[in-house]
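Trainee: how would this look folded up:
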Amino acid sequence: MLQHLFLGSNKFSSKFPLSLWKMSGLLYLSVSQNSIEGELPSDIGGLKAIIKLYLYSNHLSGVIPTRLGELQNLQSLDLSNNSFFGQIPLSFANLISLESLDLPLNALSGTIPKSLEKLSYLKRINVSFNDLEGEIPSGGVFAISTLQSFLGNKGLCGMHILEIPACAITNPGKQLKLKEVLLKIVTPVIIASFLIFLFVSIWIMKRQKKGKSKDLEKVPEIGTRQLVSYHEIQRSTNNFDESNLIGEGSSGSVYQGTLFGGTAVAIKVLDLENEQVCKRFDTECEVMRNVRHRNLVPVITTCSSDYIRAFVLQFMPNGSLENWLYKEDRHLNLHQRVTVMLDVAMAVEYLHHGHVTPIVHCDLKPANILLDEDMVAHVGDFGISKILAISQSMAYTETLGTLGYIAPEYGSEGIVSASGDVYSYGIMLMEVLTKRRPTDEEIRNGNLDLRKWITQSFSGSMMDVMDANLFSEEEQITC
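Mentor: Purely as a prediction, here's the structure:
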């Protein structure tokens, strides 16, 4: 009934016991990095259930038994750093579950079987430092392989891998056919491509002269649409009815609405009684004029009058990242959390380096990260952002972000810089991976410092990763 047998990195010598190959229920076998000698017997075909087989770094010799092709559950096979000779068995084409094949540092000869192209699950192959020759197949796993997989085989050739010499054409008839193909097909294609490029270039130049070039990112920019009226916002929100309220904050409220034409929007209405909030409106307008990116919340238009200051934003049906972290009816798996934080990193990178004047957000936190219908993250709320001059790398301000997320130099001295955003991003990354707020009571009262928070939270988070079966049992043991 034994399923896992790991005997690697010992000093075993001599040959394999024949009884080993009768263990039909064995799933994992590793006898790597020993001094085992002799040939690999054909009885190895008796390991019908085997999934991973590691025999690398021994003194095995002889030909690779063809019965290895009977192991149709096999996912990983590593026979590297031995003394196998002869050809790669054609029976390997029957390993329908194979994902990785490692045969380097042997004395294998002949050609690489073209039939290996048909193994749909095979994602990695390495046959380096053998005596193989002939053309490298170009389909399947070979289409995504690199030079490192074929080094040390002077006889190999193929055009689809860089630095591998092209195969010589020995048949004069083939050379003649190749010239005909070049003359009849390739040459007209090149001429046609040049003409198309010429026409497209002229067309683009004419459009630019007329001022009709479109936004490549297709992200709405303030000023590209007419400002909506106060009455239109009243109508779309049913006179600011509470049933349309989707969020509240210190600076105002956010309502869901529908503009004429049926466009669903989120309308951020600022509190006019707060003078600082009105300044935030001007700041956010200034920022949004300068930015366009797929991971920033698109501003469709604005409304500014004696009665109201409001932004009309693209509606994000999946709400904020904060809700997904802490509401009981919502859950993000590890892959989704990492993907969301990658989206946020792309937005921050764009703000800091994507245009002439760097922009510092100053208030990165889960509540300001919104998710669209495809769970793509968008950074929003630029009310206290700072646009730094080209010659400046930092600025001073009295406006603070959210405690727990702001950098020490920002909170104590009012220094605003791109580094402060990176600090806030790091805190948010820890929070997203551990689902523990940096403003928890233990941390706020000084009973738990930042390093202990990260250590304690990550110990639980790693157990969640193990429970989620994201890694194999062998990889979990390694972790």
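
Trainee: contacts and neighbour counts: CA atoms only from here.
Mentor: Noted.

Trainee: Against L448, how distant is the closest residue to N368 other than its chain neighbours?
Mentor: Leaving out its chain neighbours, the residue that sits closest to N368 by CA to CA, 6 or more residues apart in numbering is G380, at 5.4 Å. Separation of G380 from L448 (CA to CA, to the nearest Å) stands at 30 Å.

Trainee: who's more crowded, these two?
Mentor: For G380 versus L448, the count of surrounding residues by other CA atoms under 10 Å is larger for G380: 23 against 15.

Trainee: That one touches R294, doesn't it?
Mentor: No - look at G380 against R294 with CA atoms under 8 Å: they stay out of range, at 11.7 Å.

Trainee: Show the residue spans covered by the strands in the stretch 251-400 of the chain.
Mentor: 252-258, 264-270, 299-304, 309-314, 359-360, 369-371, 377-379, 386-387, 394-396 (DSSP state E, counting those that start in this stretch).

Trainee: for the helix or strand just after the last one, which positions count as buried?
Mentor: Using DSSP states H and E, the next helix or strand after strand 394-396 towards the C-terminus is helix 408-413. By 16 or more other CA atoms under 10 Å, the buried positions in helix 408-413 come out as Y410, G411.

Trainee: With stretch 396-403 instead?
Mentor: In stretch 396-403, counting by 16+ other CA under 10 Å, buried: L400, G401.

Trainee: again, but for stretch 332-352
Mentor: 334, 337, 340-352.

Trainee: Among these, which lie within helices?
Mentor: Secondary structure defined by DSSP state H assigns 334, 337, 340-352 of these to helices.

Trainee: Second input sequence below; structure requested for side-by-side comparison:
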Amino acid sequence: MAGNRDLSNKLAEKTAVFGFKLWVVICVAVCFFIILILFFLSIWVVSRKKFRMLATVEKLHSTASIPADSKEIREVKVDTVNRSSGGSVILTITDNTVDGTAEKVMVRVGVSRKVSLSGDKCSSKGNSDEVVENRSLLQDLGAKLIPHSGLSVEEQEERACAPESNGIYPVISSGELSTDDVHFGWGHWFTLRDLQIATNGFSKSNVLGEGGYGIVYKGRLENGTMVAVKSLLNNMGQAEREFRVEVEAIGRVRHKNLVRFLGYCVEGTHRMLVYEYVDNGNLEQWLHESSNSLTWEKRMKIIIGTAKALAYLHEALEPKVVHRDIKASNILIDSQWNAKVSDFGLAKLLGAGKSHVTTRVMGTFGYVAPEYANTGLLNEKSDVYSFGVLVLETITGRDPVDYARPAEEVNLVDWLKVMVGNRRSVEVVDPNLNEKPSPKVLKRVLLIALRCVDPESEKRPKMGHVVHMLESEDFPYRDARALLSS
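Mentor: So this is what the prediction gives:
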């Protein structure tokens, strides 16, 4: 009891601090200490939030590192940045190839979507500073624009400004888009909200097709442009890989017979690709599902258009692009019956000096070249084989492999060789074709197709030669027996 009284008396004693009692001073000190702790804690929490927000923004504006099996898309390093007189930015890019060598190319980026030509110079309203600030995204996506063979840097720059050049296409867009957009030469960077509005909230009624890769939606942009939005399924990194491959393969090219790439969406885990909308279905639908048969002239126009697209991918680009999945359902058709090669999710790039790449065997059964199926060695001749099968399918209206038919007719290529060898070519034409082609024209196209499906890949023609043969009336027939015996 006496001890408690002494403690109470001591706490009640006045101190030198403004005459406050001791217990008051102790309480004030404790409260001050608690407030100090809370103050520093709040500073730490705020700084932590800012750090997380910055990390989130960086994640939205750049994609994750390329997985080991990302179809060999290589990192591109931006070395220097120079400004051209036209207001755009010239990047010096080092491309480190698989074999350890390095190639440097000059690339013009940051050109406005509203490009006007004046003499030999191009003008731009774009903000080139935005391009420089977004070099990391350009680097992440593996941007590579390759100079046209034999041209000087100045000529390359002129071609970069030209809207219909066959060499470099630094800007591809969907129409009159704002110059405030973040851009770096591959079309428009759409937000998730943009595409939600365009597709009516990704409505089921807007679905054009779906598969293992994801879902394709029909959409309408604010400027009225009809588009196809390919939403990739984020399945164990597959969306990331396919997104990079498809942008790398088709983001830098432009051709009448390639479906046009308009832009992309990279937001959170969402990976979406935006293409022109092709409104007349695909070749598979017209051959196997439609009650209205394609005329011979329309079939030939589609075949030649597809051949021209492949010739461009194989022979006009560096590195060349091997599509790896040429089939009827990937040949879209517009209202003028022009072929539009689509779906570059399996594409491979084949650099200069490389005869082939080794990769997992992927593609569609019946269209895959035998040497690729057996060894995994892939080059452009694999596409040539697939094209040959496509031509035979277009002529006959039959699937490449059809187990509903008699055993000798299951494999389309083998059956065609037997029929042509027995001089029964006229019997293979699609029975739904109202007006049959002349025997001479039919034989010419069949022999071209059979050259494309030669089991020895080195004997298959290049796609540029295939285009020439299809458009020429003087195709030589002397090799017919050799083709049929192989």
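
Trainee: Can you give me the TM-score here?
Mentor: Overlay of the two chains. TM-score (TM-score structural alignment, normalised by the length of structure 1): 0.52; 275 aligned residues with a CA RMSD of 3.3 Å.

Trainee: still on that earlier bit, the strands of the stretch 251-400 of structure 1 into CSV, with extra columns for distance to M428 of structure 1?
Mentor: Listed next are the strands of the stretch 251-400 of structure 1 as CSV, based on distance: least, CA to CA, whole Å:
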stretch, distance to M428 of structure 1
strand 252-258, 23
strand 264-270, 24
strand 299-304, 24
strand 309-314, 24
strand 359-360, 16
strand 369-371, 10
strand 377-379, 13
strand 386-387, 20
strand 394-396, 22
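
Trainee: Can you list the residue ranges for helices in structure 1?
Mentor: 172-181, 187-210, 230-236, 275-290, 321-326, 334-353, 408-413, 418-434, 441-444, 450-467, 473-478.

Trainee: chain center to the last one, what's the gap?
Mentor: By that I understand helix 473-478 of structure 1. 23 Å (CA atoms, centre = their mean, to the nearest Å).

Trainee: What of stretch 414-421 of structure 1?
Mentor: So, by CA atoms, centre = their mean, the centroid of stretch 414-421 of structure 1 is 27 Å from its chain's centroid.

Trainee: Relative to structure 2, which residues correspond to it?
Mentor: With TM-score structural alignment applied, stretch 414-421 of structure 1 matches the range 376-383 in structure 2.

Trainee: What lies in contact with the matching stretch?
Mentor: Residues outside stretch 376-383 of structure 2 that contact it (CA atoms under 8 Å, 6 or more residues apart in numbering) are 310, 314, 321-326, 350, 355-361, 368-369, 371-372, 457-458, 460, 462.

Trainee: measure it end to end?
Mentor: So stretch 376-383 of structure 2: terminal residues 14 Å apart, CA to CA.

Trainee: repeat for stretch 394-412 of structure 1
Mentor: 15 Å.

Trainee: Tell me which residues are up against that stretch.
Mentor: 362-365, 384, 388, 413-418, 420-421, 423-424, 427-428, 438-439.

Trainee: Write the PyMOL selection for whichever of these are buried.
Mentor: Selection of buried members from the contacts of stretch 394-412 of structure 1 for PyMOL, criterion 16+ other CA under 10 Å:
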select buried, resi 362+363+364+365+384+388+414+415+416+417+418+420+421+423+424+427+428+438
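
Trainee: about what we covered before: trace the residue nearest to N368 of structure 1 over to structure 2, please.
Mentor: Match for G380 of structure 1 (TM-score structural alignment): S342.

Trainee: which ones are touching its match?
Mentor: Counted by CA under 8 Å, 6+ apart, S342 of structure 2 has contacts L258, V259, N330, I331, L332.

Trainee: and what of Y403 of structure 2?
Mentor: Contacts of Y403 of structure 2 by CA under 8 Å, 6+ apart are V410.

Trainee: what residue of structure 1 matches up with it?
Mentor: Match for Y403 of structure 2 (TM-score structural alignment): E441.

Trainee: returning to what we had before: ok, the match of G380 of structure 1 to V131 of structure 2 distance?
Mentor: Applying CA to CA, the value for S342 of structure 2 to V131 of structure 2 is 28 Å.

Trainee: Quick check: the gap between the residue most central in space within structure 1 and L325 of structure 1.
Mentor: Nearest to the geometric centre of structure 1 sits T339, at 6.4 Å (CA atoms, centre = their mean). Between T339 of structure 1 and L325 of structure 1 the distance, using CA to CA, works out to 14 Å.

Trainee: Same check on R294 of structure 1?
Mentor: Taking CA to CA, one finds R294 of structure 1 at 23 Å from L325 of structure 1.

Trainee: These two: who's more crowded?
Mentor: Neighbour count, other CA under 10 Å: between R294 of structure 1 and L325, L325 has more, with 21 against 16.

Trainee: In structure 2, what residue corresponds to that one?
Mentor: Looks like L325 of structure 1 aligns to L287 there (TM-score structural alignment).

Trainee: Appreciated, that's everything.
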